[in-house]
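Participant: Provided below for reference: sequence and predicted model.
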Amino acid sequence: MPSATARSARKRDAILEAAKLAFLRHGFAAANLDDIAVAAEVSKVTIYSHFNSKEKLFTSVLDWVIAGRSTGGPPLDPTVDVSELHDALTAIGVDLVQTALDPEVLALRRIMIAEQPRHPLFAELWRRTTVVAATDSLIDYFAAMQRRGTITDAEPHAVASQFLWMLIGDPIDSGLLFGVSRLPEARAIAAAVATTIVRAYGMPRE
């Protein structure tokens, strides 16, 4: 028989999945907790026992989606050889572009934009756990490669920010406004950005 902890975790995941679908379908304001409870096959009291409020439920959905999209990506391995740097950056870039263009991610961004006047903390949380977290990881990655002599001694924050926003800036803007059909494939975007970074900062092979 599953433990109480396992049953609680399954209920929590069921609530998050039902809530995610409700928010994506109806937006934050129109999503109904009673409907979410029915879809998750739990009581409304159970929802409140896991999440204190509708706002907390929504931010938990954001965290849950981000965590799901953050697993399984290519490692940020600073020991990569100069000869393999372009391929490594391309693989990282493909994952970042695909994440930015994930239909659920784009839909959640639209919800946060709509809710910004009433719930600015939604966007603050999202930015902290996506753009800021990704930039911080890339800063560490590029700084470690600088110490190894793989890339030039440029300011790591500048390199990380340039790499990230060359990858996701246009895809996010186009995806939010028009959908993803007008954009090149993620690999084409990532390969072009990797070429730019390697040419600007890569150390020549000996």
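Facilitator: Right, received. Where do you want to start? Numbering: from 1, shown residues only.
Participant: going forward, measure contacts between C-alpha atoms and count neighbours the same way
Facilitator: Noted.
Participant: quick check: residue 42 vs residue 33, distance?
Facilitator: 11 Å (Cα to Cα, to the nearest Å).
Participant: more neighbours: these two, which one.
Facilitator: Per other Cα atoms under 10 Å, whichever of residue 42 and residue 33 has more neighbours is residue 33, with 20 against 16.
Participant: centre of the chain to stretch 155-166, how far?
Facilitator: Put simply, stretch 155-166 sits 17 Å off its chain's centre (Cα atoms, centre = their mean, to the nearest Å).
Participant: and here's the other structure:
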Amino acid sequence: MTAGADQHRRNRRGDATRARMLAAALDCLASGDPDAVSANHVARRAGVTWGAVKYQFGDVDGLWAAVLDHLEERRGGPLSFPGSAEQSVEVRVQQIVTTLWRGLDLPDSRAIDTLRMALPRERAELEQKLPRTAAALSSWQQSWVETCQTAFADLDLDPDRVREVAALLPGAMRGLSSEAHLSTYSDLDLARRGLTRSIAAYLGGSPA
């Protein structure tokens, strides 16, 4: 076997090991168990040593950053909401709300939430302790803002209000999703419709 072929085989084996670790990390995080946010836990799940994790990702910061990048790749990049120029603001908001609602219970969304709950709450602390993870999260946020801006790009809307809505929607949808997992008499279909109409009215109204 030539040196080049041997190197190719080692690289392929390394790629397979990396993929197995990322899959194990997602399985751990999607369980919702706070104790799963551990590089050692991921290593055991993947059947490898901490040294193997360190070799692939450098440290725990590199692992979580790689998980977030992997999720972005699986999603296929930023969300998109294709539609015609004739669609109203309300129809576009409804598309975004519906997409978020359907996605919140998916394993990938649970994995992200579990990871975020375990990270430092203060941005400065997060950036100091886990700079690569912080950068990945910041990239996700910027991608989301751009998604919302693109969804309304052909309409003459106040750009500040679009950014405000982009900041509001993820938290608002998580609140409704949390309510759905509790004993409740709230009509969540009605709640989503009210949220959609309120946001559409805000976006379509005259600036204050």
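Facilitator: Structure's in. What do you need? Model, not experiment: these values are computed from the prediction.
Participant: could you identify the longest helix within the first structure?
Facilitator: In the first structure, taking DSSP state H as the definition, the longest helix is helix 4-30.
Participant: right, and residue 143 of the first structure touches residue 158 too?
Facilitator: No - contact between residue 143 of the first structure and residue 158 fails when scored by Cα atoms under 8 Å: they sit 10.8 Å apart.
Participant: more neighbours: those two, which one.
Facilitator: Per other Cα under 10 Å, whichever of residue 143 of the first structure and residue 158 has more neighbours is residue 143, with 23 against 13.
Participant: please name the nearest non-neighbouring residue to the more buried one.
Facilitator: Nearest residue to residue 143 of the first structure, sequence neighbours excluded (Cα to Cα, 6 or more residues apart in numbering): residue 156, at 5.5 Å.
Participant: where does the most centrally placed residue in the second structure sit, in terms of helix or strand?
Facilitator: For the second structure, the residue nearest the mean C-alpha position is residue 112 (5.6 Å; Cα atoms, centre = their mean). Taking DSSP states H and E as the definition, residue 112 of the second structure sits inside helix 107-118.
Participant: tell me where the first structure has helices.
Facilitator: Under the criterion DSSP H, the first structure carries helices at the ranges 4-30, 33-40, 44-50, 54-70, 85-100, 103-115, 120-127, 133-148, 156-178, 186-201.
Participant: mean neighbour count, those: which tops it?
Facilitator: Mean neighbours per residue, mean count of other Cα atoms under 10 Å, is largest over the helices of the first structure for helix 85-100, with a mean of 21.
Participant: gap between that one and the chain center?
Facilitator: Chain-centre distance of helix 85-100 of the first structure: 13 Å, with Cα atoms, centre = their mean.
Participant: again, but for stretch 121-130 of the second structure
Facilitator: Centre-to-centre, stretch 121-130 of the second structure and its host chain are 18 Å apart (Cα atoms, centre = their mean).
Participant: and the nearest residue to residue 44 of the first structure once chain neighbours are set aside, how far from residue 11 of the first structure?
Facilitator: Excluding its sequence neighbours, the residue lying closest to residue 44 of the first structure (Cα to Cα, 6+ apart) is residue 37, at 5.5 Å. Distance, residue 37 of the first structure to residue 11 of the first structure, by Cα to Cα: 10 Å.
Participant: residues in contact with the aligned partner of residue 171 of the second structure in the first structure?
Facilitator: Aligned by TM-score structural alignment, residue 171 of the second structure pairs with residue 169 of the first structure. Under the criterion of Cα atoms under 8 Å, 6 or more residues apart in numbering, residue 169 of the first structure has no neighbours.
Participant: what's the answer for residue 156 of the first structure, then?
Facilitator: Residue 156 of the first structure sits next to 139-140, 142-143 when contact means Cα under 8 Å, 6+ apart.
Participant: can we see that at 7 Å?
Facilitator: By Cα atoms under 7 Å, 6 or more residues apart in numbering, the contact list for residue 156 of the first structure reads 139, 142-143.
Participant: give me every residue that touches the closest residue to residue 79 of the second structure other than its chain neighbours.
Facilitator: Leaving aside its sequence neighbours, residue 79 of the second structure sits nearest to residue 147 (Cα to Cα, 6+ apart; 6.1 Å). Contact analysis of residue 147 of the second structure by Cα under 7 Å, 6+ apart lists 78-80.
Participant: that's all I had, so thanks and see you.
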